[in-house]
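Novice: based on what follows, work out the 3D shape:
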Amino acid sequence: MRSRGFGLIELMAALLIAAILLAAGVPALQSFAAEQQLAGAANAFFHGASLTRAEALRQGSVARMTPADGRDWASGWSIEAGGRPVMTQPPLPRGVAVSHGGGGDAIAYKPGGQPLARATWHFNGGGKARLVAINFLGRIRVCNPQADSRCGAEQEAD
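Specialist: Below you'll find the model as predicted:
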């Protein structure tokens, strides 16, 4: 007599296969999520710096982007132009750290769109990195030093 459906052994074998696939996929998913958080943080910073420059040009006055707490960019930032607030960015996700080279305490643009100082910011998290740099002309660039061998050297030379 033939029974219909699955037996206990078949069900356990299917569960075992699903558990193995899930165990193999979770670390990759965590790595992907960490990389997306890092890329999102660097891109938000890039867009904030671009907005700062655009506001300096639009209003014809100095525009500044500064860390929300006055020292750590991971705490978020605020943009003001002509003495008026333009935008506030909330804190970055946990696990994303930001460090900077000289001139990175604040971003400021003259009314003509030139930066007051050039600087480089390093975003790190989950074993990944992104670099955001502003050159002497005010050009802002985001790059991945792990994927682009010219990323760090080019930014420092600009």
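
Novice: alpha carbons only for contacts and neighbour counts from here, please
Specialist: Fine.

Novice: which residues of this structure fall in strands?
Specialist: Along the chain, counting by DSSP state E, strands occupy 63-67, 77-81, 84-89, 97-100, 107-109, 119-125, 128-134, 140-143.

Novice: from residue 136, how far out is the nearest residue to residue 125 once chain neighbours are set aside?
Specialist: Spatial nearest neighbour of residue 125, chain neighbours left out: residue 96 (4.7 Å); criterion: CA to CA, 6 or more residues apart in numbering. Residue 96 sits at a distance of 27 Å from residue 136 (criterion: CA to CA, to the nearest Å).

Novice: between these two, who's got more neighbours?
Specialist: residue 96 (21 against 14; other CA atoms under 10 Å).

Novice: so who does that one touch?
Specialist: By CA atoms under 8 Å, 6 or more residues apart in numbering, residue 96 lies in contact with 37, 38, 41, 74, 123, 124, 125, 126.

Novice: wait, doesn't residue 90 sit right on residue 79?
Specialist: No. Counting by CA atoms under 8 Å, residue 90 does not reach residue 79; the two are 12.0 Å apart.

Novice: between the two, point out the one with more neighbours.
Specialist: More crowded of residue 90 and residue 79, by other CA under 10 Å: residue 79, with 24 against 11.

Novice: ok, the nearest residue to that one once chain neighbours are set aside - how many residues close by?
Specialist: Closest residue to residue 79 apart from its sequence neighbours, by CA to CA, 6+ apart: residue 65 at 4.3 Å. Using other CA under 10 Å, residue 65 has 25 other residues around it.

Novice: and residue 65, what does it touch?
Specialist: When contacts are counted by CA under 8 Å, 6+ apart, residue 65 touches 48, 49, 52, 77, 78, 79, 80, 106, 107, 108.

Novice: just give me the neighbour total for the last one.
Specialist: A count of nearby residues for residue 108, using other CA under 10 Å, gives 27.

Novice: for residue 48, see how far away it is.
Specialist: Counting by CA to CA, the gap from residue 108 to residue 48 is 11 Å.

Novice: here is the second sequence; please produce its structure so I can put it next to the first one:
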Amino acid sequence: MRLQKNTERGSTLLEMMVVTLIIAIMSCISIPLIQDSLATRQLEWIARSFIEHAHFARQQALHLSESVQMTPRIENDWNSGWVIESSGSKKAWFMQGSIDPVYFKGGGKQFSGPNTSQKGIIFNAAGAAKTAQGGFVANRLILSHRRRSNIERHLILGSGGRWRICNPQVDSKACR
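Specialist: Predicted coordinates for the structure are as follows:
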């Protein structure tokens, strides 16, 4: 009778610890990069949504030949979201809810009338962006992320009605 040699192969505890250490190091390096990427995507999604909604409000004003306004959902707080409605009939088309964890720096103090603190953008029947007092709006909103405060996007409305999203970390001159 011959004795069989045990030929089963397995990992030693040391080998398993080395593999675990390598996985832990890779995780420590990649998790902050993934979090930055997710925060950037959230920020850009909100920025693009805001601009798309502003374009919609302008198009409705042109189509209906009446003023359409884009205002904060809760009085003077863009961070609560926004509403697009007809100024005359007060017909609301849609509403964007809370944008947390993204927020407007300074509560989105921009786009307020020169003589009042009322925030909002009114697109007149010709499609021009105005404040509630009729002054032209050429301004910016600054978006940031609560968990990654170093990430910002500037939403800039030019005098011709053109919107831009500006990344101050990449193109600081264009964000001025």
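
Novice: what's the TM-score here?
Specialist: Overlay of the two chains. TM-score (TM-score structural alignment, normalised by the length of the first structure): 0.87; 153 aligned residues with a CA RMSD of 1.8 Å.

Novice: what's the most distant pair in the contacts of residue 65 of the first structure?
Specialist: 77 and 108 (12.8 Å; CA to CA).

Novice: so where is the longest helix seen in the first structure in the second structure?
Specialist: Ranked by residue count and defined by DSSP state H, the top helix of the first structure is helix 8-59. Helix 8-59 of the first structure lines up with residues 13-64 of the second structure when matched by TM-score structural alignment.

Novice: and the matching stretch against the first structure, how far off on average?
Specialist: Once fitted to the first structure, stretch 13-64 of the second structure is off its aligned match by 1.1 Å on average (mean CA distance after the TM-score superposition for the first structure).

Novice: quick one: residues contacting the residue of the first structure sitting at the aligned position of residue 152 of the second structure.
Specialist: In the first structure, the residue matched to residue 152 of the second structure (TM-score structural alignment) is residue 129. Residue 129 of the first structure makes contact with 38, 122, 123, 144, 145, 146, according to CA under 8 Å, 6+ apart.

Novice: again, but for residue 46 of the first structure
Specialist: If you count contacts by CA under 8 Å, 6+ apart, residue 46 of the first structure has them with 132, 140, 141, 142.

Novice: let me have these in TSV, extended by neighbour count and distance to residue 1 of the first structure.
Specialist: Below are those laid out as TSV (neighbours: other CA atoms under 10 Å; distance: CA to CA, whole Å):
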residue	neighbour count	distance to residue 1 of the first structure
132	23	71
140	19	74
141	16	72
142	20	68
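
Novice: residue 58 of the first structure: which of the residues you listed is nearest?
Specialist: Of all the contacts of residue 46 of the first structure, residue 58 of the first structure sits closest to residue 140, with 17.7 Å by CA to CA.

Novice: what's the closest non-adjacent residue to the closest one?
Specialist: Counting by CA to CA, 6+ apart, the residue nearest residue 140 of the first structure is residue 134, at 4.5 Å.

Novice: pretty sure that neighbour contacts residue 119?
Specialist: Yes. Between residue 134 of the first structure and residue 119 there is a contact at 5.5 Å, judged by CA under 8 Å.

Novice: now do the residue nearest to the spatial centre of the second structure against residue 16 of the second structure, distance only.
Specialist: Centrality entry for the second structure: nearest residue to the mean C-alpha point is residue 46, 2.8 Å, by CA atoms, centre = their mean. As for residue 46 of the second structure, its distance to residue 16 of the second structure is 44 Å (criterion: CA to CA).

Novice: now which residue in the first structure aligns to residue 169 of the second structure?
Specialist: By TM-score structural alignment, residue 169 of the second structure lines up with residue 146.

Novice: with adjacent residues omitted, what lies nearest to that match?
Specialist: Excluding its sequence neighbours, the residue lying closest to residue 146 of the first structure (CA to CA, 6+ apart) is residue 129, at 7.1 Å.

Novice: same check on residue 57 of the second structure?
Specialist: Closest to residue 57 of the second structure by CA to CA, 6+ apart is residue 68, at 5.9 Å.

Novice: residue contacts, that neighbour?
Specialist: 57, 58, 60, 61, 84, 85, 86, 87, 122, 123, 124.

Novice: contacting residues for the fourth one?
Specialist: Going by CA under 8 Å, 6+ apart, residue 61 of the second structure touches 67, 68, 86, 123, 124, 125, 126, 127.

Novice: swap the cut-off to 6 Å and go again
Specialist: For residue 61 of the second structure, the contacting residues are 67, 68, 125, 127, by CA atoms under 6 Å, 6 or more residues apart in numbering.
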